[in-house]
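> Sequence and predicted structure below; questions after.
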Amino acid sequence: MQTVEIIILFEISIYLYLGCFYYLRPCEKLGLYFNDTDSCVYNGDELILKLRYNSTNYKFVSYLFNNIGREITEKELEDNVFCRPVYINKLVSNINLPPEIRDKTFNIRGGKVIFDPSGIKKPIKNK
């Protein structure tokens, strides 16, 4: 009976180790993604934007990546993110994403924005 308990503990240890290793290993993703752990936006493995944790840009970018492909209104951003009146055009320009990425990921019309980074499949080099 004692041997079975040791084997079970050993297996649990292995699963925990592998889970931590998988979580902490470097991301090798394609396309545009937001890493909440280090407050950065990456294009593939290239860092394209570093944000200060809990800044207004951080909150906005985090909200966008949590609502990909969905129409987001200025009112929704006022209520859920900023607690003050906002203008989507100004918010998007303040993020400081490279223009070629910004143009491909944002669709802005009449106080509404749709954020869709799926068009960025491979790294776009900054110039």
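Everything's here; your move.
> hey, let's count contacts and neighbours off CA atoms from now on
Will do.
> Spatially nearest residue to residue 82 (excluding sequence neighbours)?
In this structure, residue 82 finds its nearest non-sequential neighbour in residue 56, 7.4 Å apart by CA to CA, 6 or more residues apart in numbering.
> The one you found contacts residue 84, correct?
No. In this structure residue 56 lies outside contact range of residue 84 using CA atoms under 8 Å: 11.4 Å.
> Those two: which is more packed in?
Legend: neighbour count by other CA atoms under 10 Å for residue 56 and residue 84, higher for residue 56 (16 against 10).
> if I look at the more buried one, how far off is residue 79?
From residue 56 across to residue 79, the span is 14 Å (CA to CA, to the nearest Å).
> and the host helix or strand of residue 64, which residues are buried?
Element membership for residue 64 (DSSP states H and E) is helix 56-66. For helix 56-66, a neighbour-count test (16 or more other CA atoms under 10 Å) marks 56-62, 64-65 as buried.
> now, the most widely separated pair of these?
The span of the buried residues of helix 56-66, defined through CA to CA, is set by 56 and 65 at 14.3 Å.
> Put this next to the first one:
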Amino acid sequence: MTSDFNVLLCFGGMGLFQALSMWLAFELREHAMSSGTYASPSCLHFDEHLNVITLNNEPMVTLRPGSLNHRFLSHMFMHANQSIPKHDLYLAANIPDSVYINKLIANTKLPKTIRDKAFVLESGGIRLNTTF
């Protein structure tokens, strides 16, 4: 009889320990998310109707329709997370050959830290990472 009681007491203690551990884990996660220390991936998005680039749903840059920046960025977002050959980009977005790709990226008016993470120059091409 006492051995049955000891087994029940042991299982009860283990269950209580697991419940408290789970509760503590969820509390710590909620605290980290509310204090801003929770690292969630950044997400770039281009709203074609408003001509606005957002980062995590916060507006970053408003583009003038038809401008060089608009043509460049709309083409990059159409082919996001894909490597685009420089020649194809220049033809599709109607970019003059005299414009350097580094200058195009710098003229986006995005903060440098975001540009450095979002745009990846590859041999003969470029890729826009929308999550980083």
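Perfect, thanks for sending it. Owing to the predicted nature of the structure, the values given are computational and were not obtained by experimental measurement.
> equivalent range in structure 2 for the helix holding residue 64 of structure 1?
Under TM-score structural alignment, helix 56-66 of structure 1 corresponds to residues 68-78 of structure 2.
> check the fit of that stretch onto structure 1 and give the mean distance.
Aligned to structure 1 and superposed, stretch 68-78 of structure 2 gives a mean residue distance of 0.6 Å (mean CA distance after the TM-score superposition for structure 1).
> just so I have it, where are all the strands in structure 2?
Secondary structure of structure 2 by DSSP state E: the strands cover 44-47, 52-55, 58-62, 83-85, 119-122, 125-128.
> need those in a markdown table with mean neighbour count, can you?
Shown next, in a markdown table, are those (neighbours: other CA atoms under 10 Å):
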| stretch | mean neighbour count |
| --- | --- |
| strand 44-47 | 18 |
| strand 52-55 | 19 |
| strand 58-62 | 15 |
| strand 83-85 | 17 |
| strand 119-122 | 15 |
| strand 125-128 | 19 |
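> and those as CSV, adding distance to residue 109 of structure 2?
CSV is the format used below for the strands of structure 2 (distance: least, CA to CA, whole Å):
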stretch, distance to residue 109 of structure 2
strand 44-47, 14
strand 52-55, 10
strand 58-62, 7
strand 83-85, 21
strand 119-122, 13
strand 125-128, 15
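> Nearest to residue 107 of structure 2, out of those?
strand 58-62 (11.1 Å).
> now do the same end-to-end measure for stretch 34-43 of structure 1.
Terminal residues of stretch 34-43 of structure 1 lie 9 Å apart, using CA to CA.
> The residue most central in space within structure 1 and residue 106 of structure 1: what is the separation?
Nearest to the mean C-alpha position of structure 1, counting by CA atoms, centre = their mean, stands residue 34 at 2.2 Å. According to CA to CA, residue 34 of structure 1 stands 15 Å off from residue 106 of structure 1.
> Could you do residue 38 of structure 1 as well?
Distance of residue 38 of structure 1 to residue 106 of structure 1, given as CA to CA: 23 Å.
> and if you look at residue 50 of structure 1?
19 Å.
> same deal with residue 33 of structure 1?
Distance of residue 33 of structure 1 to residue 106 of structure 1, given as CA to CA: 14 Å.
> With adjacent residues omitted, what lies nearest to residue 50 of structure 1?
residue 40 (4.5 Å).
> Just to confirm, what residue in structure 2 is aligned with that neighbour?
Residue pairing (TM-score structural alignment): residue 40 of structure 1 is matched to residue 52 of structure 2.
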